[in-house]
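Asker: let me see the structure of the following:
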Amino acid sequence: MKKIFLVLLMLLNLQAKSFFSNDDQKEASKYLMAVKDLIVAAQKTRGATYSYANGNENAMMLVYMFRDDMNSAIRTMESLPLSKNPIIGARTTTISSAFVKLNSKALKMKPNEAFDAYTENIAQTLLLAQSVSQIGSEKMSPFGKKVTSIMMETILPLSEWMGQLRAIGSAACAKGGATKKDKIKMQILMSKIAKLDQELQIKMSSAIKDNPSNFSPDVKERLANAHKAISHYLSITKKEVMKDKTNYNPDDYFALATDTIDSVIALFDIGHAAINEDAKGWF
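Answerer: I've put the predicted structure just below:
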């Protein structure tokens, strides 16, 4: 009777775990983490550069610190097995070269030109993330594919819209007010952020419901906290920053935005851990 119970227990959990361990799934998830780290570091570099170019001299030290984080992420990407894939390897080399070139001249460029150049390079990195999601997840379990899709197609784009808002908002604070163009850009970004936040809540809740054992015990709380942080971030932006004149400290706004983005990126890390848990399998 005991043996029958154990067999039934295993069968009930087959949806949550692969029957055999999946080393390919683990390797893909490692690469996804490195791509995420590059995107986050590039977003911070863009924001600090734009803030500095608009008069916030305190941002200079952050620029160089975030550039170091970018270089570290690129080195990690290049060291992983998935970089040997012809498509991924070629795109990584192109993106790496573009960021190195941009970093060498960004502080001498006009603020908007530097912002646009970083945004274009980040967009290319997001396309790389899409390639990793498609190629790297070929041998993943259905659960791994579902969570990878959330990480790459919802969480990373959400962090990018928030990163752009952080850069424009902190620059507005540094200038002492938002221009009409700034306000339009911020309003568009806020709408995109609110929409993707709702999408994240729905998709992540579905993944948790289907495979709760793969996630950390506090995942629902972390998901709710991310939503609260985003709502607060958008509220502060609307009430304190989208104004002709503002006294809001640019460093405080940058920190608020970064903390909010970190709460979303934490869900990326939770997804990564869940994929690794699923990849353990039964044998």
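
Asker: alpha carbons only for contacts and neighbour counts from here, please
Answerer: OK.

Asker: which other residues reach stretch 148-159?
Answerer: 36, 40, 126, 129-130, 133, 137, 193, 196-197, 199-200, 203-204, 261, 264-265, 267-268, 271-272 (Cα atoms under 8 Å, 6 or more residues apart in numbering).

Asker: go ahead and confirm Ala167 touches Ser51.
Answerer: Yes. Shown here, Ala167 and Ser51 form a contact pair, counting by Cα atoms under 8 Å, at 6.6 Å.

Asker: if you count surrounding residues, which of these two has more?
Answerer: Using other Cα atoms under 10 Å, the more surrounded residue of Ala167 and Ser51 is Ser51, with 31 against 24.

Asker: check the secondary structure at that one for me.
Answerer: helix (DSSP: H, G, I helix; E, B strand; the rest coil).

Asker: now stretch 23-40: buried residues?
Answerer: 24-40 (16 or more other Cα atoms under 10 Å).

Asker: second input sequence below; structure requested for side-by-side comparison:
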Amino acid sequence: MEIYIIILLLIILFSVWLHHYKTKQQKTLCVQGLDNITHIKLLISAIQTHRGLSSALLNGDQSKQVVLATIEQQVKSEIKYLEEQHTLDKNGRWGSFTDHWGRLKQHDKARDADNSFKQHTQLIANLLYLLEDEAERGHLNAGSFPKLPNIGFVWRELVVTTEIIGQSRAIGTGVATSKTCSSVHKIRLSFLQQNMQKTINSTLPKLSSLDRFTGEHKALLKIAKLKMQFLSSTIERELISAEKISINQDEYFALATDSIKALDSIFNHQIEQIQQII
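Answerer: The predicted structure is shown next:
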């Protein structure tokens, strides 16, 4: 009889240890995934900025040379940090990104504006998939965070929306620099403008928050909505429908950047809430 009691106690102790081990392992994965996602997002933002400034440069604004060099240093810093973690080594998207970025940085100033835009956009698409991979690997989902049931929208729809605005920033900056909006650019801007409106109507309202963060969450959503609506109306008025392009490229770049920053504030606020739960 005593031997059965001992065995039962050992089974209970093992079960407790196993539960503790799995909980600790889960937390480690979440923390690591969140850190990688944070730095991948910074990398995405830097590449988006580099694309927009390259658009101005390749359309004739030579003043962007110096600031582009600064952005390239930021990209280099983020790449170095992520490489030192050795957590992305097995993901083929990461190797593809670093190789592509090295080639783009070396030859970008010799490209035409459309090809530069295309190459940057491919890079960013790769990083967007990588960010989602890391969210999945780190179990950063509603199953792990039931109090944030729509957290998946942050890793997909929200970051994709910043890219929609980033593309409109790059195209619009090129148009504002060259003072010419071709029919192709008008179609692209109109498409991006429509997608911005979809985000305002569907994606933003679906984002969730912890009860004690509700007030700040609603305020951030309101700011983002207003900034995106103003950007959308500016695109229509100053770029798509304008008979003559008069808006300054730096003014337009800053306006689009304000919308991106508003969405980034929501992204960072979601990260902060996850950190509270972990």
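
Asker: Met190 of structure 1 and Ser235 touch, don't they?
Answerer: No. With contact defined as Cα under 8 Å, Met190 of structure 1 does not count as touching Ser235 (9.7 Å).

Asker: against Asp112 of structure 2, how distant is the counterpart of Ala34 of structure 1 in structure 2?
Answerer: Residue pairing (TM-score structural alignment): Ala34 of structure 1 is matched to His39 of structure 2. His39 of structure 2 is 30 Å from Asp112 of structure 2, where distance means Cα to Cα, to the nearest Å.

Asker: next one: Ala56 of structure 2
Answerer: 11 Å.

Asker: for Met140 of structure 1, give me its contacts.
Answerer: 22, 24-25.

Asker: what about the buried residues of stretch 23-40 of structure 1, which are in helices?
Answerer: 24-40 (DSSP state H).

Asker: which residue ranges form the helices in structure 1?
Answerer: 2-12, 23-53, 60-79, 86-105, 111-136, 142-150, 156-175, 180-210, 219-236, 250-279.

Asker: out of the ones you listed, nearest to Met242 of structure 1?
Answerer: Across the helices of structure 1, Met242 of structure 1 has its closest neighbour in helix 180-210 (5.7 Å, Cα to Cα).

Asker: which helices and strands does that closest one pack with?
Answerer: Using 3 or more Cα pairs under 8 Å, 6 or more residues apart in numbering; DSSP states H and E, the elements in contact with helix 180-210 of structure 1 are helix 142-150, helix 156-175, helix 219-236.

Asker: among those, which is the most enclosed?
Answerer: Of all those, helix 156-175 has the most neighbours on average by mean count of other Cα atoms under 10 Å, namely a mean of 25.

Asker: have a look at how far, on average, that one is from structure 2.
Answerer: Here the mean offset of helix 156-175 of structure 1 against structure 2 after fitting is 0.5 Å, by mean Cα distance after the TM-score superposition for structure 1.

Asker: what span of structure 2 is that helix aligned with?
Answerer: Taking TM-score structural alignment, helix 156-175 of structure 1 hits residues 159-178 over in structure 2.

Asker: so how far is the matching stretch from its chain's centroid?
Answerer: Taking Cα atoms, centre = their mean, to the nearest Å, one finds the center of stretch 159-178 of structure 2 at 14 Å from the center of the full chain.
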